[in-house]
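S.K.: below are the sequence and a predicted model for it; my questions follow.
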Amino acid sequence: MQSYRVSQVGSLDNLKIIEETLPVPGPGQVRVRVRASALNFRDLALLTGMFPAPVKADVVPLSDAAGDVDAVGPDVTRFVIGDRVISSFFPTWFGGPFEAAGEQYSLERDGWLTEYKVVDAEALVASPDGLSFEEAATLTCAGVTAWSALAGVRAGDIVLTQGTGGVSIFAVQLAKALGARVIATTSSAEKADRLRALGADDVIDYRVDQDWGSTAHALTDRGVDRVVETGGATSLAQSIKAIAPGGQISLVGALGGFAGSVDYMAMFLSHARFQTITTGSRRDLEELTRFVARTGLKPVIDSNFSFEDARSAIEHLGQRQVFGKVIVQH
């Protein structure tokens, strides 16, 4: 079989495709024929050396994948050969409170940019009916992160999303499916039209309106109930302006970078809740797959690349002009 490995982080020149021996599942394990994987900003950060954690030597990258079980080891009852499955972001976090020491793909474990992978059956979730492998692969990180960021949102709530990356697009779709009103920000008229087509009720161009947090607040009677904060230090001040007293700012990512200051008094006076979101557990992913199957939600795919052209997929993501998820087809 073929796999990609990274001899040293810091440059995509170190990402190489190599021949490897087909792995055999042991007790409690299954072998997955990987059919598609989805890229995240995290993957780009890992490969380019920007991620603030050590990376496993000579690692196989990527955390998100979908495929079908093609071999089963002893004592496996969770899946049978032919089952369609998706990876769970944390292979050992099955539910309950987050354990900071939980292992992650591309850090402590080889990831999914490979043709076949052996994993514990407990680290997988059944793929929702009606989704292609490419669509199912998007749920592992971006889908479940948006799901976790929206936990507790009810019909009639107002949700603010930022941009058109994978998490933000999922947040628009999921919030609308939950019955919420959505205010979205973006950087162009074309993307604004696409966000409205997905269900966004109001769209603010943050390049034109740099005080978009105040604008979002003014569109409501008291502010928004939930912000899916993906920008980080560069956008948090505007999120605080938008939030309603008692609302929640779900801290998802830092696409705008880690540098910047926080106005503590503005945070204090907002009377809001600031909740860090760490993707989600296997239980969270299972809840999401059931919701997707029940509602018929279709993940948005920006582009597809072949397995042999995985580097181009990563470079495309790095240009930061995507609308939805970037996929590698295996």
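M.R.: Thanks, I have the structure now. Residues are numbered from 1 along each chain as shown.
S.K.: switch to C-alpha atoms for all contacts and neighbour counts from now on
M.R.: Will do.
S.K.: buried set for the helix or strand hosting M265?
M.R.: Per DSSP states H and E: M265 is located in helix 264-270. By neighbour count with 16 or more other Cα atoms under 10 Å, helix 264-270 contains the buried residues M267, S270.
S.K.: and after the longest helix that the chain contains, which helix or strand comes next?
M.R.: If you go by DSSP state H, the chain has its longest helix at helix 282-295. Later in the chain than helix 282-295, the nearest helix or strand by DSSP H and E is strand 301-306.
S.K.: who are the packing partners of that following strand?
M.R.: Counting contacts by 3 or more Cα pairs under 8 Å, 6 or more residues apart in numbering; DSSP states H and E, strand 301-306 is packed against helix 310-318, strand 325-329.
S.K.: for the first one, packing partners?
M.R.: So the one you mean is helix 310-318. Applying 3+ Cα pairs under 8 Å, 6+ apart, we find helix 310-318 packed against helix 41-48, strand 301-306, strand 325-329.
S.K.: neighbouring contacts of the helix or strand following the longest one?
M.R.: Towards the C-terminus, the helix or strand next in line after helix 41-48, according to DSSP H and E, is strand 64-72. The list of residues contacting strand 64-72 from outside it, by Cα atoms under 8 Å, 6 or more residues apart in numbering, reads 24-25, 29-39, 79-89, 112, 127, 133-134, 136-141.
S.K.: for comparison:
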Amino acid sequence: MSLPTTQKQWLISGTGKGFDSLLFQDAPVPKIGDNDVLVKLHGASLNYRDLLIPQGKYIFPLRLPIVAGSDGAGEIVAVGPSVTKWKAGDRVATLFNQGHQAGAIDVAASKTGLGGCIDGTLAQYGVFDQDGVVRMPANLGFVEAATLTCAALTSWNALYGLRRLRRGKTVLVQGTGGVSLFALQFAKAAGATVIATTSSAEKADVLKRLGADHVINYREDPNWGETARRLTPNGEGVEHVIEVGGEGTMTQSLHAIKMEGVISIIGLLSGANPKDNIMETLSRLCTIRGVYVGSREQMEEMVAAMEEHDIHPVVDDKVFTLEQAKEAYEYMWAQKHFGKVAIKIE
């Protein structure tokens, strides 16, 4: 198979101009090393983290300029001479932190994020170490599989990384962002009860269609944490909370959590104060845990579960082309989306 020598890609040139720091350019197709695979990317998706990087608001390591994006899926078109795990034609999705293979993340692995420290997925081709990609679920297409790298794996880690979710337990998911929607589906597949929060009747209907057992409108019920607690058996509280880091959400999460429950923090959406209610963890006897995506081992487990239960991501109706990626950033920043913002790559 003859491969092109040049490609289109989006480069983050710096952090001084916001989304104007995103440059659409021609570039060489990257060369593969001995242990690398070359992937023809067919899909990508955006995360809140992608919006923060060009604005200089991202808190994790960066090495700019860098090809943007962490989430991608495609077909392997070439392999290095030492590659043993893959062959041309294999369909794969990218691993977020390329160095996080199994177990707990360490400092070295935290510096291997795609689209931050290593060239990412907003391009026609990408080169990754053979351990930096995972077989994509057989029940998904490329655009769907391109949403798994960050949001899906983060939610899987939240539910299974510290204290594994078990059938009959209760999970509280906040809002309708990508991580929360994946967590809802993973929890239902595990036989858990799901309580979801949202801000509108329209979104509540979607959450119910995805399987939420209870939906609370947090605009109508400012004490939704106590309401969630009352919905659990004997009013003891929920075992897992997917905490999105919104204003005042931690207070409500602490009101909802069960003794010895786990609150997994997966983002900082609207200026949450990390000092709020820290001492309340003692009275609640709970664990508050920051989650930084997950490992290759966890992603492989997640893929198997998605196939077993035929789980599909929630993708926004508006799918962008690679040329329109900057518009996709602006669309997501304006909060016009529901579910994952996806990009189809030709």
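M.R.: Here it is on my side, so go on. It should be emphasised that the depicted structure is a prediction, and the values quoted were computed from it without experimental measurement.
S.K.: need the helices and strands packed on strand 301-306 of structure 1 in a markdown table (columns: mean neighbour count and distance to I277 of structure 1).
M.R.: Compiled in a markdown table, those are given as follows (neighbours: other Cα atoms under 10 Å; distance: least, Cα to Cα, whole Å):
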| stretch | mean neighbour count | distance to I277 of structure 1 |
| --- | --- | --- |
| helix 310-318 | 18 | 22 |
| strand 325-329 | 25 | 19 |
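S.K.: so which of those gets nearest G96 of structure 1?
M.R.: Among those, the nearest to G96 of structure 1 by Cα to Cα is strand 325-329 (27.9 Å).
S.K.: which residue numbers in structure 2 does the helix holding M265 of structure 1 align to?
M.R.: On the basis of TM-score structural alignment, helix 264-270 of structure 1 is assigned to residues 278-284 in structure 2.
S.K.: those strands in the stretch 101-250 of structure 1, which residues are they?
M.R.: Ranges of strands within the stretch 101-250 of structure 1 are 116-120, 124-126, 158-162, 181-186, 202-205, 224-229, 243-251, based on DSSP state E, counting those that start in this stretch.
S.K.: in a markdown table: those strands, plus mean neighbour count and distance to V9 of structure 1.
M.R.: Below are the strands of the stretch 101-250 of structure 1 laid out as a markdown table (neighbours: other Cα under 10 Å; distance: least, Cα to Cα, whole Å):
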| stretch | mean neighbour count | distance to V9 of structure 1 |
| --- | --- | --- |
| strand 116-120 | 20 | 22 |
| strand 124-126 | 22 | 27 |
| strand 158-162 | 27 | 29 |
| strand 181-186 | 25 | 31 |
| strand 202-205 | 20 | 35 |
| strand 224-229 | 28 | 28 |
| strand 243-251 | 22 | 26 |
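S.K.: I'd like the helices and strands packed on strand 301-306 of structure 1 laid out as TSV, including distance to F98 of structure 1.
M.R.: Converted to TSV, those look like this (distance: least, Cα to Cα, whole Å):
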stretch	distance to F98 of structure 1
helix 310-318	28
strand 325-329	26
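S.K.: between those, which one is closest to D225 of structure 1.
M.R.: Shortest distance between D225 of structure 1 and these, using Cα to Cα, is found for strand 325-329: 26.2 Å.
S.K.: now do the same for I76 of structure 2: its match in structure 1.
M.R.: Using TM-score structural alignment, the equivalent of I76 of structure 2 in structure 1 is V69.
S.K.: how close does the closest residue to that match other than its chain neighbours sit to I249 of structure 1?
M.R.: Distances taken as Cα to Cα, 6 or more residues apart in numbering place V32 nearest to V69 of structure 1, at 4.5 Å, with adjacent residues excluded. Separation of V32 of structure 1 from I249 of structure 1 (Cα to Cα, to the nearest Å) stands at 37 Å.
S.K.: what about S253 of structure 2, how many residues close to it?
M.R.: Applying other Cα atoms under 10 Å, we find 27 residues neighbouring S253 of structure 2.
S.K.: any idea how far it is from A305 of structure 2?
M.R.: In terms of Cα to Cα, S253 of structure 2 sits 27 Å off from A305 of structure 2.
S.K.: same check, this time on T321 of structure 2
M.R.: According to Cα to Cα, T321 of structure 2 stands 29 Å off from A305 of structure 2.
S.K.: for stretch 248-266 of structure 1, give me every contacting residue.
M.R.: Contacts with stretch 248-266 of structure 1, where a contact means Cα under 8 Å, 6+ apart, come from 41, 145, 149-150, 225-237, 239-240, 243, 272-278.
S.K.: can you check stretch 23-35 of structure 1 too?
M.R.: 65-76, 112, 114-121, 133-134, 329-330.
S.K.: where does that stretch end up in structure 2?
M.R.: Stretch 23-35 of structure 1 maps onto residues 30-42 of structure 2, going by TM-score structural alignment.
S.K.: in that stretch, which residues are buried?
M.R.: By 16+ other Cα under 10 Å, the buried positions in stretch 30-42 of structure 2 come out as I32, G33, N35, D36, V37, L38, V39, K40, L41, H42.
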